[in-house]
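Asker: sequence plus predicted model, see below.
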Amino acid sequence: MSSLSQSAAHSDEQPASLVEDEASLLKQPKAVWAVFFACIIAFMGIGLVDPILPALAEQLDASHSEVTLLFTSYNAVMAIAMLITGWISGRIGIKWTLLSGILIIAVFSALGGLSNDIWTLVSLRGGWGLGNALFVATALAAIVSLSKSGTARAIILYEAAIGLGISVGPLLGGWLGAMTWRGPFLGVATLMVVAFIGLSVLMPKQKPSNTAKAKASLLDPFRALKHRSLFVFGITAALYNFGFFTLLAYSPFVMGLDEHGLGFVFLGWGILLAVTSVFMAPKLQLKFGTIKSICIMLFFFAVLLAVMGIWTSTQWVVIAAVILAGAMLGNNNTLITTAVMNAAPVERSTASAAYSFLRFLGGAIAPFMAGKLSEIFNPHVPFYVGAGFVLLAVVFIMMNEKHVKHVDEIGAGH
């Protein structure tokens, strides 16, 4: 097997279109599947706590806004930590950065399962976010580097792992959470140990000292944001994440379901997210172009959030809207991730870090804001505000189309 640096150099030669015909998506080295499996488990952590949010509020005597801080601390630490992922991976290598992230997630999720109050749990979720940042930013670069089927197919594989993790997470969280709210946290810790062993065995060794990433600076992500295209995609993601995390962190409180019920709802959401990210997004990109497709998906997502705001008290409407939103988000995630990887002439890991910093800042503010808005006003308001931010994302990317249209031109050049 070629080294990571050789594979990365090879992947840079691949065309950036979402539709590639060179190799089967499933014909990948074992190392890719090891990272893929670890990605699934890592992204379980996002949706795993969803089904237990109402139970946490009741059993730990916490308000809705206090419980949503589990997402805020997680995303805030992840956003800041994204800025140092490239610097760290350049010094210890992709493999050890991944393993460090997995180990941190395992430790903090286990400690979370052993905690006894909401504030300790919120703090530990922040540590979980640090581990996730090290893993997530590096996993995308690892899959792209190790994959033999080109950049776009590698990104689709990465998005599929995200979709599977996000969909299976709530189901597992609901099942374990029905026994005890501690179950989901201890479950992730156990699965992360399995992922750690798998990556240790299957990922090739890499000497970071001879790579360009070894010279990475902590300022690289900020320098990368000077490229207007990358900045535009980052701000767009930050804005639509207000809607994403309003749905993820707040909707469980208004559905009136138990842990199992919430688990199944978010399973449906996650399945649609996974399927569309792999099968539908490439077709949309080919038919309408990347930028137009992103705008269409975000517009329909804003409509669904508005529908949830209008009919917040009608259980079946909220459930249906949550599940359908998975399709909009699955398409958008693949489209915008692919666009980011080709938006600016910088290292993919640096582009990912800069974009993720802005993206998760939105994800940090939104959950707590949604909980507070519901307490100050009423349960409808968080969904209206989320819809407004998503529409703002559409307006922002359309206003800056001239700075990002080259992404479609790269795809058309395939």
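Answerer: Thanks, I have the structure now.

Asker: contacts, neighbours, all on C-alpha from now
Answerer: Will do.

Asker: can you count the residues close to E22?
Answerer: 11 (other C-alpha atoms under 10 Å).

Asker: and the one 10 residues further on, by the same measure?
Answerer: Neighbourhood size, V32 [other C-alpha under 10 Å]: 25.

Asker: in which helix or strand would I find it?
Answerer: Using DSSP states H and E, V32 maps to helix 30-48.

Asker: one more structure, for comparison:
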Amino acid sequence: MSGPHGKTASPFRQPKAVWAVAFACVISFMGIGLVDPILPALAQSLHASPSQVSLLFSSYLVVTAVAMLIVGWFSSRFGAKRTLVIGLAIIVVFSALAGTSGSVDGIVGFRAGWGLGNALFIATSLAVIVASASGGFGGAIILYEAALGLGIAVGPLLGGELGAISWRGPFFGVAVLMAIALVATLAFVPSLPKPERRTSPIAPLKALRHRGLLTMGIMALLYNWGFFTMLGYAPYPMELSAHELGLVFTGWGLLVAAFSVFFAPRLQARFGTAPVLYANLLGLSVVMAVIAAGVSNPTVVIVAVIVSGAFIGINNTLTTQAVMLVAPVERPVASSSYGFLRFIGGGLAPYVAGKLADAGGLSVPFYLGAGTFLLAIPVLASGHRLLRQAEQHAGAGEPVVPTLTPVGDAPCGGTAPVVVAVGDHHQAAAIVDAAARLARETGSPLEVVHVQQTAVVEEQTADTETGDQARAAVTTHLDRLAARGIAATGQILSSVGDHAAAGRVLAQHAAEVNARAVAVGRSPRGPVVQFTEGSFTTALTRSSRCTVVLVDPDSTPRHLTMEALTELRGSTV
């Protein structure tokens, strides 16, 4: 997300376009969990077996998987808004048709159409939110993450409530809500420029030739096999009503959202991506084995399913991070390749699980799911070296760990500089000017570091700005300072989704240049979001060996001496 900024900006101060797409995101993320509470009722009402009903997942996910291969090409050809609108319209039509159907086969077919619409929507929703945001890039990503968490948590609850009235209720509910989102998108989202370069429709498949991306994709396929086995078959041994199933899966969804947003980034920063994934996959295997062994005890199944939400939340976040680390191709292409494999695993699992359950009993698919979670560990381990190397080097010509790139003249050695870190924000110039006063009063040169970040949310990525835009921002600061006779140099600090790591890299750089002080602005993301993702300023302050000055450009500047400066760690200038 955005780097260190000026005064805190509320993520909720966004234009109507952002709110329209965020609302649609909530409904879209409800899509999978929404049908879980009605699976037993659906089977009973339509006189279908669990294996037949499981095809609701298979058709939806297999079509989504195949569509992921072409959505990048489609979006680059027709534009993000048009792709978004088409996706929403398809979801409205096919979810309504599923509600009117009188057979399992009909619902399965309409769910396939729903999957196509969902693929078009999820491939462009994050990009549209970011492009439409005026309340700051960071605020837009916060809203997207909030929509994701809310959809996952509320989907089963809404499905249970509507399913308690009729199994048709969730389908009609999605159709109505998505229709509202479609109208809002048409009314409020502006037309967005098409990408300068079109994506090839075969690029995602060609990208799978790269070992790192293929390894992570197969690991995701195995993980999703186990995940959707549980999602598709766990409701049956619970022996609960639609309303009660909705409450169970709401508890599960809350843990998914909490551990995905709050705990996964902290664990990743503490232990590293691969070790956390190893432990997490082992934990999921154990939970699935418990479900298999206790399949005749509803209480055991209920508790195990809810607990699995914690592991699933961690895995969803870190697997995508790992894919983006090892992929030696453009991130949208990597997202499509990864999405294809993971959705294929999710789509095939319920079908195979149904056949196994019919032949050998309900515990068999859960044991297989436990096995696929376990098998994912050696698959991930086969790419361990690639993942470790990727965490230290760049891929596809872009940095995957925070790196500094000089802009203009290199910093002059000798005199300890004042370093100021700013992001793409309307108060960046005011923060740089405040740091310039600090440098002048201490007789120090100034170094401007522009923070350029890429966010990773689920399988989607979004850039704050292009490399050329980041370079232009630094050049603008330097030209403005030069016109006032202030000596300054520039750097671009590039980072992918890890604020704390960027802060530590800046602290290391400050130590290398023997900086007199580092000046930063206030983060716009708020204390809760900073806790979940890691705070740039906190990591910088803890790692820095020099003074860190928090600049508030709205306050009245004070004249500072170096004696006073040593007392200013974390204070406001």
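Answerer: That came through, no problem. It should be emphasised that the depicted structure is a prediction, and the values quoted were computed from it without experimental measurement.

Asker: quick one: TM-score?
Answerer: The TM-score (TM-score structural alignment, normalised by the length of the first structure) is 0.89; 392 aligned residues with a C-alpha RMSD of 2.2 Å.

Asker: quick one: the helix holding V32 of the first structure to chain centroid distance?
Answerer: Using C-alpha atoms, centre = their mean, to the nearest Å, the distance from the centre of helix 30-48 of the first structure to the centre of the chain it belongs to is 11 Å.

Asker: spatially central residue in the second structure, please.
Answerer: Centroid-nearest residue in the second structure: V457, 0.9 Å away (criterion: C-alpha atoms, centre = their mean).

Asker: aligned counterpart of that residue in the first structure, please.
Answerer: Alignment note (TM-score structural alignment): V457 of the second structure has no counterpart in the first structure.

Asker: what range does the helix or strand that contains V528 of the second structure cover in the first structure?
Answerer: Using DSSP H and E, V528 of the second structure maps to helix 526-533. Helix 526-533 of the second structure corresponds to no residues in the first structure, going by TM-score structural alignment.

Asker: packing partners of that helix?
Answerer: Applying 3 or more C-alpha pairs under 8 Å, 6 or more residues apart in numbering; DSSP states H and E, we find helix 526-533 of the second structure packed against helix 264-271.

Asker: list of residues touching the helix holding V528 of the second structure?
Answerer: Helix 526-533 of the second structure has contacts (C-alpha atoms under 8 Å, 6 or more residues apart in numbering) with T8, I142, V261, F262, F263, P265, R266, D498, H499, A500.

Asker: what range in the first structure matches stretch 372-386 of the second structure?
Answerer: The aligned range for stretch 372-386 of the second structure is 389-403, by TM-score structural alignment.

Asker: buried stuff in the matching stretch?
Answerer: By 16 or more other C-alpha atoms under 10 Å, the buried positions in stretch 389-403 of the first structure come out as F389, V390, L391, L392, A393, V394, F396, I397, M398, H403.

Asker: pretty sure the first one is touching G243, no?
Answerer: Yes. Shown here, F389 of the first structure and G243 form a contact pair, counting by C-alpha atoms under 8 Å, at 6.7 Å.

Asker: quick one on the thing from earlier: and the buried residues of stretch 389-403 of the first structure, which of them are in helices?
Answerer: Counted as lying in helices by DSSP state H, out of those, are F389, V390, L391, L392, A393, V394, F396, I397, M398, H403.

Asker: and the contacts of helix 526-533 of the second structure, which two are the farthest apart?
Answerer: Pairwise distances across the contacts of helix 526-533 of the second structure (C-alpha to C-alpha) peak at 23.5 Å, for the pair T8 and F263.

Asker: the more surrounded of the two?
Answerer: F263 (18 against 14).

Asker: any idea how far I156 of the first structure is from the equivalent of the more buried one over in the first structure?
Answerer: Aligned by TM-score structural alignment, F263 of the second structure pairs with M280 of the first structure. Separation of M280 of the first structure from I156 of the first structure (C-alpha to C-alpha, to the nearest Å) stands at 11 Å.
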